[in-house]
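>>> Sequence unavailable; structure follows:
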């Protein structure tokens, strides 16, 4: 979905590329040396404009037909008239398109144009199936559609795109969706194709997956097809509309509305009447839901403003109450001063008691000095990390500035720095923790059964199991936080805790509580 939104944002780039290509074709037409070359150059322009702007496509059809009659070449005339019928069908002028095709005798169509002839008849029949209201009209046009589709399939090479698309369509109409998916996936895996062809194949594949009831695959291929349509800068398409309908059914009203609006804008610019009618069937429903959602959001904002206003009133009341309490506190302070004078006499009596506590205070001071040292060590480590990351940033910036993109990619993909820093971090953690709790390993082993004792592979370096319970001793008991600290999954941490509890002496449920007592004076 993010790729589709990115493509929409970059659409001006693709449209600019399309216009540049059209300008090259116009230049080729202007440079054509004879009528034959001009005829083929007009055909190239027609092919590009038909899914882009049918008005321009129709104009090139007219020019091509005039040129064909000028040359008197019967094959050019047939080709040009079929072009006109094709464009008329795409803009909804089905009767006019049929009149042209019916006026062309079948036996006068050159062999190489027969697939095009059958394609146009098949396509117009498909439009009429959708357009018909009565069942008998739909059935009649379906029979015509199937006849010309079979004729088209008989002429197309089995490895051609046209054959694959029509054959998969036939499989789908016969409810053989699995076969349709198979030939489409095989073609995609073993052939090269244009961006526009990719859009057609993905749309056909989405229809097959829809028949199989695989909504995720249907959506995936509609996304692929929509992206390809936009990158190819065609404006007569169906995938984005179909994707919008699917998203609307899933409750994603914002994206559905945006995609339908884009599809409608393109259909209008292309003057693709059939696509406009298709979008008009669903757009009012989606737009009404979108408007309702906007109104609902506004209502929520209004309620939020009311709640905030009420809270502001309570805040003012609270401030007034605090001011009142401050006044009371001032009076209490005066009374406390008087009481303080009385307490001076008690201070003399406490002096002797303070002397007896001096020795204990010295021990506490020593412990504080140790903790301060470890805090300083961690602050120093943080400073080192900042310097390392700054050096890393400068190195990346240097690579960018000198254009060494390959080296930059290699550096960004490397995890060596992360792994080294993690090893250093865990070494520092082990060292610091064992200084705070030098007997932790021995005390912890006393909580385990004799056959489950933990022996360190390297002096001063904890294993993962000990680190888990070291963090628990420090008060970090949430498995999610422990997993984040040790870079393991929550499931792995949970398994470590359960496995170790099963090794405990006595009541297993009390193991972690007993770990919390390690290093305390009561042990």
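Arrived safely. Being a predicted model, the structure only gives us computed values, none of them experimental. Residues are numbered from 1 along each chain as shown.
>>> When you work out contacts or count neighbours from here on, use the C-alpha atoms and nothing else.
Noted.
>>> Residue 371 is in what secondary structure piece?
Per DSSP states H and E: residue 371 is located in helix 273-401.
>>> And that helix, what does it pack against?
Using 3 or more C-alpha pairs under 8 Å, 6 or more residues apart in numbering; DSSP states H and E as the contact test, the elements touching helix 273-401 are helix 239-249, helix 253-270, helix 405-413.
>>> Make TSV out of those helices and add mean neighbour count and distance to residue 150.
TSV is the format used below for these (neighbours: other C-alpha atoms under 10 Å; distance: least, C-alpha to C-alpha, whole Å):
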stretch	mean neighbour count	distance to residue 150
helix 239-249	22	25
helix 253-270	20	30
helix 405-413	12	52
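>>> So for residue 38, which of these sits nearest?
helix 253-270 (24.5 Å; C-alpha to C-alpha).
>>> what about versus this one:
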């Protein structure tokens, strides 16, 4: 059971840390955005001051109350904005109060003077004025203000001196003055709520979370500067991201109220520096030193300038380290890029070689396919021609057999005249015509587009077409035999019963009129497509 509770507490703690980190980072983003609008806030404040100064200029010198009121308002505008201007107007307030014998206003003005002298590091002058005031003659309200001012003055000296021997005495005196002020004027409910953040036993009260105090500050009807002061005070009760949360809140409202006399931005930069967030720390430290110089806070300027070089040095080291890492990364990237480039070159070469081999294989396959087609075509032509020869031979054998029997029969009977007459009835030319007609029919069955394809190679006026009733004429028949693969002129001459010179003349005459070169004509004839329309099928 105890282990389960520990796990639950651990998980809740982790969730709280992540929530606080997210909230503080969100406020830091808002703060950076507000820094870009700082000049606008300052310009608005200066316009308010100018309007008040014009009203003061037109106020009668005899109207002391009105003069004091306007000087007080101008002082309040300058109080945390510019020390030298605030000093001028608080001195005017003291002079007016003394001139018109306003004792309460005089003491109040001197207390205001102590406050700005303390803020600007004029501790000696502030102590002189503090020592000249008789605390016993003050009202409870002024006595409380006096004690709080003296407490802050001693705390400021202790922080500025930061000495092991003298600083503790200043801190003890500061604590006594705060206690005395509490006794004179007890804290109100809101102040008591804020004091709970500093309870030693705060851990025993789980409801007293940073969110509790954050919400309490935001919901309280405070001025911009008031929110910044309370948030800065609460930040001392926390560390880490919780402290960043309150300091960022304080810095945001200091910018919005044009407060230059501020610790929040400096403390935020220092806290971020301790968290090794150097870049953000440097940005806020720069803002803090600009504000301190603008206000005229010598003590704060010195304090910041002792730390700022450390932050800047760390930032430079971090940037150098990042540049080194970037250079190393870039170098590794270049090495990888070079290796990948060479691998890509090698791959490309291999790829191109493979593509070339594939192309060569495709070409070889096409050649093989073409060769196979030619072989198949040649085989089919031979089959057709063999069929034609067998059929023709069979017919002639049958005819010769009839002639033999008829002739022998007539000779046996002694009818020699009848035998002679029978032999004279056999027409060789007619038999040749039948043979050529059969050859033409077989050829045109295998090459039905031959005549059209042949004439496409000739000019229109030179084209050769069969006459009516013809299948092929002598010229077409010569080139038909060439398409069948019979290239020798002697073989063509024997088949067609022509002389070799006649075959040569026919061929030469056609080639000379062709639309293609004479040397390519027979090749184009061989390209006429074969159709497997089997004559004997």
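Great, that's in hand. Keep in mind it's a predicted model, so treat the numbers as computed, not measured.
>>> hang on, the earlier thing: so can I have JSON lines of the helices and strands packed on helix 273-401 of the first structure showing distance to residue 215 of the first structure?
Formatted as JSON lines, these follow (distance: least, C-alpha to C-alpha, whole Å):
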{"stretch": "helix 239-249", "distance to residue 215 of the first structure": "9"}
{"stretch": "helix 253-270", "distance to residue 215 of the first structure": "16"}
{"stretch": "helix 405-413", "distance to residue 215 of the first structure": "35"}
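>>> Residue 320 of the first structure: which of the ones you listed is closest?
Short answer: helix 253-270, nearest of those by C-alpha to C-alpha, at 45.7 Å.
>>> What span of the second structure is that closest one aligned with?
Following TM-score structural alignment, the aligned partner range for helix 253-270 of the first structure in the second structure is 278-295.
>>> Between helix 405-413 and the helix holding residue 371 of the first structure, find me the angle.
Going by axes from the mean of the first three to the mean of the last three C-alpha atoms, to 10 degrees, helix 273-401 of the first structure is angled at 90 degrees with respect to helix 405-413.
>>> quick one: helix 273-401 of the first structure to helix 239-249, angle?
Using the same axes, to 10 degrees: helix 273-401 of the first structure against helix 239-249 is 90 degrees.
>>> can you give me how far helix 273-401 of the first structure is from the chain middle?
Its chain's C-alpha centre and that of helix 273-401 of the first structure lie 33 Å apart, by C-alpha atoms, centre = their mean, to the nearest Å.
>>> Repeat that for stretch 96-114 of the first structure.
48 Å.
>>> Just the buried residues of it, please?
Neighbour-count burial for stretch 96-114 of the first structure, counted by 16 or more other C-alpha atoms under 10 Å, picks out 97, 98, 100, 101, 109, 114.
>>> and residue 110 of the second structure, what is it in contact with?
Residue 110 of the second structure makes contact with 90, 94, 129 under the criterion C-alpha atoms under 8 Å, 6 or more residues apart in numbering.
>>> aligned partner of it in the first structure?
So residue 110 of the second structure corresponds to residue 81, using TM-score structural alignment.
>>> mean deviation of the helix or strand where that match lies from the second structure?
For residue 81 of the first structure, the host element (DSSP H and E) is helix 74-90. Its aligned residues in the second structure lie a mean 2.4 Å from helix 74-90 of the first structure after superposition (mean C-alpha distance after the TM-score superposition for the first structure).
>>> The helix or strand that that helix is followed by - contacts with which helices or strands?
The C-terminal neighbour of helix 74-90 of the first structure among helices and strands, as given by DSSP H and E, is helix 94-102. Where contact means 3+ C-alpha pairs under 8 Å, 6+ apart, helix 94-102 of the first structure is packed against helix 74-90, helix 114-131.
>>> winner for burial among those?
Mean neighbour count (mean count of other C-alpha atoms under 10 Å) peaks for helix 74-90 among these, with a mean of 22.
>>> and the angle for that helix with helix 273-401?
Going by the same axes, to 10 degrees, helix 74-90 of the first structure makes 90 degrees with helix 273-401.
>>> quick one: stretch 511-529 of the second structure aligns where in the first structure?
By TM-score structural alignment, stretch 511-529 of the second structure lines up with nothing in the first structure.
>>> picking that back up, list just the one of the helices and strands packed on helix 94-102 of the first structure that sits closest to residue 297 of the first structure.
Between these, helix 114-131 lies closest to residue 297 of the first structure; by C-alpha to C-alpha that is 37.9 Å.
>>> With the second structure overlaid, report how far that closest one is off on average.
With mean C-alpha distance after the TM-score superposition for the first structure, helix 114-131 of the first structure averages 1.7 Å from its match.
>>> Would you mind getting the angle between that helix and helix 74-90?
Going by the same axes, to 10 degrees, helix 114-131 of the first structure makes 20 degrees with helix 74-90.
>>> ok, and what's touching helix 114-131 of the first structure?
Contacts of helix 114-131 of the first structure (C-alpha under 8 Å, 6+ apart): 82, 85-86, 89, 94, 97-98, 101, 109, 137-139, 141-142, 144-146, 148-149, 151-152, 155-156, 274.
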